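J.: For reference, the sequence and a predicted model appear below.
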Amino acid sequence: MDMYKIGAFISKLRKEQGMTQAEFAEHLSLTHQAVSKWERGESMPDISLLTPITKLLHVTIEELLVGEKKKVVQVAAVEAEANVEQEELPEDEEQVAEAEAENDEESHADEEDSSTKHEIKSILKLAPFLSTETVDEMIEKLENDDISLELIRGLAPFASSAMIGKLVDRASHDQLELEHIARLAPFIESEQLDRLVQKVEDGAIDWSIVQVLAPFLSEETLNRLVERVAEGHIEAHTIVSLAPFLQEDNIKRLVDLAESGTINQDIVARLAPFLPKEMLDRMVRNLLTKLR
C-alpha cells in the first residue's frame, strides 16, 4: 500500500465533503494531528477506523486502501523515499517543524524571505481548521515567488489541487527535489504532472522525477514517452524503469523496436517480466532459428 497516495486520497475526499481536517477528526473522535499524519503519508488509520472513514467519505474499504475510486491496483509501486525513522515531535508542532527546519539551515536569509515563511507557518498552524477555499485564498496573497517545495509539501493536504499546481509552477524554476515531488504527486492534477514530464523531456529536470511520478501519469503521457523513444529523443534504457506502468501495446512496441535494431536489444531481457508468454516463446524460437 502507498501511504502517500492513500493519505492524499483521504485529503481529497475530505475536502470534497466540505470538511476541515478538524471537523473530519471530530467525527472519528480523533485529534486533527492524527488525521494530519494520515494525509501526509506518515501513518495509516487503525483497521478499526476503516469502516467509519469509508462511511464518511462515501467510498469502499478497497478503494480507500488502493487510494483511488477505480478498483484497479497498480502492478507495482515506485519507492518514494528511503524509510528513515524520524524523532517523534509534539503532535501540535509537527507540521510547523518541517517548515522551520529549512529556515534554521538558512540563518542568513533576507528579511522578506523570512517574513514569507512566517506567514506560511501561520497557515500551517491554522490549516486543519480552515476550508480549502480559505487556505487557497491565504496562499494567493503571498507575494514572494520563491516558495520552497518543503513548505508546499506542508500545505498540500489543505490546499486545492489547482493551487498546489500553481505553487509547483512557481517553485519549479529550481531543480525539483525527488523527495518533495514524491510526496506532492498524489495532490497534483494530471495536467500539472504532464508539464513536469515535459520539463524532463526538455532536459530541465532529471529523469528520476518521471520514475517517481509514473504511478500517477496519464496513459496519454506514457504513450508519448514511448513514442519519443521510437523517435530517438529519449534513451531506451530510461523507459524500461516505467515498464510496470506501461500498457501491453507499448511493451510490445519497445520489443519490436529492439528486434528491428532501432533501439538496443539488451532492453528485451529487462522487459521480459512484463511480456506475454506467447511473445516470449516466439522470440526464443526466432533466436533458436538464427543459431541453426
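T.: Ah, there it is.
J.: switch to C-alpha atoms for all contacts and neighbour counts from now on
T.: Noted.
J.: Buried residues, the strand or helix carrying residue 287. List them.
T.: Per DSSP states H and E, residue 287 falls inside helix 277-291. Applying a neighbour-count criterion of 16 or more other C-alpha atoms under 10 Å, one finds residue 280 buried in helix 277-291.
J.: what does stretch 129-139 give?
T.: Buried residues in stretch 129-139, counted by 16+ other C-alpha under 10 Å: 129, 130, 131, 132, 135, 136, 139.
J.: Name the nearest of the residues you listed relative to residue 278.
T.: residue 132 (51.0 Å; C-alpha to C-alpha).
J.: looking at it, the closest one is touching residue 159, isn't it?
T.: Yes - counting by C-alpha atoms under 8 Å, residue 132 does reach residue 159; the two are 5.4 Å apart.
J.: Which parts of the stretch 101-250 of the chain are helices?
T.: Along the stretch 101-250 of the chain, counting by DSSP state H, counting those that start in this stretch, helices occupy 111-126, 132-140, 149-155, 161-171, 178-184, 190-201, 208-213, 219-230, 236-239, 248-259.
J.: what angle separates the longest one from helix 132-140?
T.: Relative orientation of helix 111-126 versus helix 132-140 (axes from the mean of the first three to the mean of the last three C-alpha atoms, to 10 degrees): 170 degrees.
J.: ok, so of the buried residues of stretch 129-139, who is nearest residue 16?
T.: Nearest to residue 16 out of the buried residues of stretch 129-139 is residue 132 (C-alpha to C-alpha; 9.3 Å).
J.: Residue 232 versus the closest one, what's the distance?
T.: Distance of residue 132 to residue 232, given as C-alpha to C-alpha, to the nearest Å: 44 Å.
J.: repeat for residue 32
T.: 50 Å.
J.: do residue 121 as well
T.: 46 Å.
J.: Please identify which of those two sits among more neighbours.
T.: Each of residue 121 and residue 232 has its neighbours counted (other C-alpha atoms under 10 Å); residue 121 has more, 21 against 12.
J.: Now the more buried one: closest residue in space, sequence neighbours ignored.
T.: residue 96 (5.8 Å; C-alpha to C-alpha, 6 or more residues apart in numbering).
J.: got a list of what that neighbour touches?
T.: Contact analysis of residue 96 by C-alpha atoms under 8 Å, 6 or more residues apart in numbering lists 121, 124, 125.
J.: change it to 10 Å
T.: 118, 120, 121, 122, 123, 124, 125, 151, 154 (C-alpha atoms under 10 Å, 6 or more residues apart in numbering).
J.: Alongside the first one, take a look at this:
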Amino acid sequence: MFDMAKVGKNIMQLRKRQGITQMGLADRLGISYQAVSNWERGETMPDISKLPQIADIFSVSIDEILDEGKGTQLLKNMLDHTTKDYLQHNEVSLEEISEIAPLLRAEQVDEVVENVKDKFEISDFMSIAPFVSEETIDKIAMQFFYKEGFNALVTMAPFISEEMMDECAKRTFDKEGFNALVTMAPFISEETMDECAKRTFDKEGFNALVTMVPFISEETIDECAKITFEKEGLNALVTMARFISEETIDECAKRAFEKEGAKALVSIAPFVSEEVMDECARKAFLL
C-alpha cells in the first residue's frame, strides 16, 4: 500500500518549492483546497486521474509523487493505457495490485485482475476483493468453484453476489446433499436454503434438517413439522421440537390429545405452552 503520509509530504514539498498555495493548486486541478489539505495531511490519496496533472504542474515524474512504491510502474502503464502489454511482459504480484487499487475505479482494477486471475490462489484475492466489481468477483468465484468446490469460496463469500452463491449452493446440493452447505450456509439466501431443506425433507425426513435449522425459515420448519405430525404422530417431532414454533407445537399437541389423550403429550410436554397444557389437563380431569 502506498504510504499516504509520504505521498502527502511529497506533494506539500513540491507545492512549496514552486510557491503555490493549497488554494492555487486546488484551482489548477479543479478541486477543493480541502482535498489538497487532506492529501498533505496523509488522510487521503489523489485520484489516479489527477496524478498526471499534478506531475505536470510540478514538472516531475509520477514516481517522485508516489515515492516509487511497488505498484508505481503498473500505475504508470495504466495511465499510459498500456496495461495489457505491460502485464503480458511482466510478472505482477497481488501486492502490487493491492497497493494501487485504492486509487482506481472498479473497472480499472477489473482490467488488471482479468489478466492475472489465473496465476493466483483464491486466498490471495482477499487483499483486492474490496476494490473489484461484483461481476469480476463472481467470475473468479465460479472459476474456483469448478476447480476446488463450494467450501473453497468461504474467504471470498462476503464479496460474492447472492445470485452466484445460490447457484453454487444448488449445484453443490444436487451433487453432495444438504450437509455439504453447512460451512457456506450464512451466505446462502433463505429462499435457497428453504428449497434445499424441503427437498431434503421429502427424501430423508424431518430429522435430516437438524444441522441446518438455524438457516431455515420458521415457516418451512413448521410446514415440515405439520406434515411429519400427520404421517408419524407427535413423537416424531420431539428431536426438532425446540426449532418448531410454539403455535405449531400447540396445534399438534391439541390434536394429539383429542385422538390419544394426555399420554400422547408426555414426550413433547416441555415444548407445549402452559396454556395448552392446562387446557388439556382440565379436559382430562373432566373425562
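T.: The structure has been received and is ready for your questions. These numbers come from a predicted model, not from an experiment.
J.: related to what we said a few turns ago, what's the overlap in contacts for residue 132 and residue 159 of the first structure?
T.: In contact with both residue 132 of the first structure and residue 159: residue 15, using C-alpha under 10 Å, 6+ apart.
J.: which residue in the second structure lines up with residue 119 of the first structure?
T.: Under the alignment (TM-score structural alignment), residue 119 of the first structure pairs with residue 93 in the second structure.
J.: surely that match meets residue 115?
T.: No - contact criterion C-alpha atoms under 10 Å: residue 93 of the second structure and residue 115 do not qualify, at 11.7 Å.
J.: got a list of what the residue in the second structure that residue 132 of the first structure lines up against touches?
T.: When the second structure is aligned by TM-score structural alignment, residue 132 of the first structure is paired with residue 106. Contacts for residue 106 of the second structure (C-alpha under 10 Å, 6+ apart) come out as 130, 131, 132, 133, 134, 136.
J.: what does residue 176 of the second structure give?
T.: Contacts for residue 176 of the second structure (C-alpha under 10 Å, 6+ apart) come out as residue 170.
J.: likewise residue 266 of the first structure?
T.: Contacts here follow C-alpha under 10 Å, 6+ apart; on that basis residue 266 of the first structure touches 236, 237, 258, 259.
J.: What separation do you get for residue 242 of the first structure and residue 139 of the first structure?
T.: For residue 242 of the first structure relative to residue 139 of the first structure (C-alpha to C-alpha), the value is 35 Å.
J.: So residue 192 of the first structure is in contact with residue 172, correct?
T.: No - using C-alpha under 10 Å, residue 192 of the first structure is not in contact with residue 172; the gap is 11.2 Å.
J.: Going by neighbour count, list what's buried in stretch 157-174 of the second structure.
T.: With burial defined by 16+ other C-alpha under 10 Å, the residues of stretch 157-174 of the second structure counted as buried are 157, 159, 160, 161, 164, 165, 166, 168, 169, 170, 172, 173.
J.: Make TSV out of those and add distance to residue 185 of the second structure.
T.: Shown next, in TSV, are those (distance: C-alpha to C-alpha, whole Å):
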residue	distance to residue 185 of the second structure
157	10
159	15
160	13
161	14
164	13
165	10
166	10
168	12
169	9
170	12
172	12
173	11
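J.: which among those gets closest to residue 192 of the second structure?
T.: Nearest member of those to residue 192 of the second structure, counting by C-alpha to C-alpha, is residue 166, at 6.3 Å.
J.: Tell me which residue of the first structure matches up with that closest one.
T.: Superposed on the first structure with TM-score structural alignment, residue 166 of the second structure falls opposite residue 194.
J.: show me what contacts the closest residue to that match other than its chain neighbours?
T.: Nearest non-adjacent residue to residue 194 of the first structure, counting by C-alpha to C-alpha, 6+ apart: residue 221, 6.6 Å away. Neighbour list for residue 221 of the first structure: 190, 191, 193, 194, 195, 197, 198, 214, 227 [criterion: C-alpha under 10 Å, 6+ apart].
J.: just residue 203 of the first structure next, same as before
T.: Taking C-alpha under 10 Å, 6+ apart, we find residue 203 of the first structure in contact with residue 197.
J.: Give the equivalent position in the second structure for it.
T.: That one, residue 203 of the first structure, aligns with residue 175 by TM-score structural alignment.
J.: Kindly report the same for residue 226 of the first structure.
T.: Using TM-score structural alignment, residue 226 of the first structure sits opposite residue 197 in the second structure.
J.: how close does its match get to residue 24 of the second structure?
T.: Residue 197 of the second structure is 64 Å from residue 24 of the second structure, by C-alpha to C-alpha.
J.: for residue 84 of the second structure, same thing?
T.: Residue 84 of the second structure is 36 Å from residue 24 of the second structure, by C-alpha to C-alpha.
J.: ditto for residue 281 of the second structure
T.: Counting by C-alpha to C-alpha, the gap from residue 281 of the second structure to residue 24 of the second structure is 87 Å.
J.: With adjacent residues omitted, what lies nearest to residue 22 of the second structure?
T.: Using C-alpha to C-alpha, 6+ apart, the closest residue to residue 22 of the second structure is residue 33 (5.7 Å).
J.: okay but residue 239 of the first structure is in contact with residue 232, surely?
T.: No - using C-alpha under 10 Å as the test, residue 239 of the first structure is too far from residue 232 to be in contact (11.9 Å).
J.: For the two, list the residues in contact with both.
T.: residue 226.
J.: how many other residues sit next to the aligned residue in the first structure for residue 135 of the second structure?
T.: Counting by TM-score structural alignment, residue 135 of the second structure lines up with residue 162 in the first structure. Counted with other C-alpha under 10 Å, residues neighbouring residue 162 of the first structure total 15.
J.: which residues do residue 192 and residue 172 of the first structure both contact?
T.: With C-alpha under 10 Å, 6+ apart, residue 192 of the first structure and residue 172 have common neighbours residue 166.
J.: before we move on, the earlier item: kindly provide the distance from the residue nearest to residue 194 of the first structure to residue 207 of the first structure.
T.: 14 Å.
J.: Next, name the residue at the spatial heart of the second structure.
T.: Central residue of the second structure (C-alpha atoms, centre = their mean): residue 158, 1.3 Å from the mean position.
J.: Would you agree that residue is in contact with residue 129?
T.: Yes - look at residue 158 of the second structure against residue 129 with C-alpha under 10 Å: they come within range, at 9.4 Å.
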